[in-house]
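Visitor: quick one, structure for this:
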Amino acid sequence: MSEKNQLRDVFDAIADPTRRRLIRLLSEAKEIPLHELAIQFQMGRTAVSKHLTILKEAGLVLDRKVGRETLFRLNAAPLREIQDWVAFYSKFWNANLTRLNQLLEEEEE
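Guide: As a prediction, the model looks like this:
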């Protein structure tokens, strides 16, 4: 699935703390089977699987079958959209804080 054909918004996908934790866990390993992910949470495999599906729809998670097991791995590329969004507002705040600092220095003089 290409980034342009995502079924779900990346911001929506990372809005949930459980999904953010799944992303962190997946970032720490090459691939992780569902049962290993599920033991990290106080919920069943079905609930974890539903969260993984949402992450897959956003393009953040890839999976592959190996026998009866499904292995999951992180695809961090869609996180670039969030990084770009945050970077834009970082510039905004830096510029405004610099301006505020200048005004305060002028006021002190």
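Visitor: all contacts plus neighbour counts: C-alpha atoms, from now on.
Guide: Fine.
Visitor: buried residues in stretch 45-56?
Guide: Neighbour counts over stretch 45-56 (16 or more other CA atoms under 10 Å) mark 45, 48, 51-56 as buried.
Visitor: before we go on, could you also do this sequence so I can check it against the first one:
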Amino acid sequence: MADVAALDAVMRTLADPTRRAVYERIVGSDEISVVELTRGSGVTQSAISQHLRSLKQAGLITDRAQGRNVFYRSEPKGLAPLFDWMSHYGVFWRERFGNLRSLLKEIDP
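Guide: Have a look, this model is predicted:
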């Protein structure tokens, strides 16, 4: 299964609703600046910067400096620990539903 520390970092990072909203805005764009993320968010630029720092530390986003501006984009590989964890449980539930289906067929021929 996924590296536990990486999984914890991703889950902890995405648990915050404001941070998750920032992440969703980044995912929905090719690249986006702090100014663009702040605009219309109802959150200060300082708070957005803190959320960006957390997202970057969790490996969910990358940044690119261009002059005085920094542009952020999603890093799909950052979701790998979460995907791996969910895949593990997907197998678990498919097996359980398969067992339930077999049991129901036995009960009601």
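Visitor: quick one on the thing from earlier: columns distance to residue 102 of structure 1 and secondary structure on top of the buried residues of stretch 45-56 of structure 1, output as JSON lines?
Guide: Shown next, in JSON lines, are the buried residues of stretch 45-56 of structure 1 (distance: CA to CA, whole Å; DSSP: H, G, I helix; E, B strand; the rest coil):
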{"residue": "45", "distance to residue 102 of structure 1": "55", "secondary structure": "helix"}
{"residue": "48", "distance to residue 102 of structure 1": "50", "secondary structure": "helix"}
{"residue": "51", "distance to residue 102 of structure 1": "47", "secondary structure": "helix"}
{"residue": "52", "distance to residue 102 of structure 1": "48", "secondary structure": "helix"}
{"residue": "53", "distance to residue 102 of structure 1": "49", "secondary structure": "helix"}
{"residue": "54", "distance to residue 102 of structure 1": "46", "secondary structure": "helix"}
{"residue": "55", "distance to residue 102 of structure 1": "44", "secondary structure": "helix"}
{"residue": "56", "distance to residue 102 of structure 1": "46", "secondary structure": "helix"}
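Visitor: of all those residues, which comes closest to residue 10 of structure 1?
Guide: residue 55 (8.0 Å; CA to CA).
Visitor: which position in structure 2 aligns with that closest one?
Guide: Here residue 55 of structure 1 is matched to residue 55 in structure 2, going by TM-score structural alignment.
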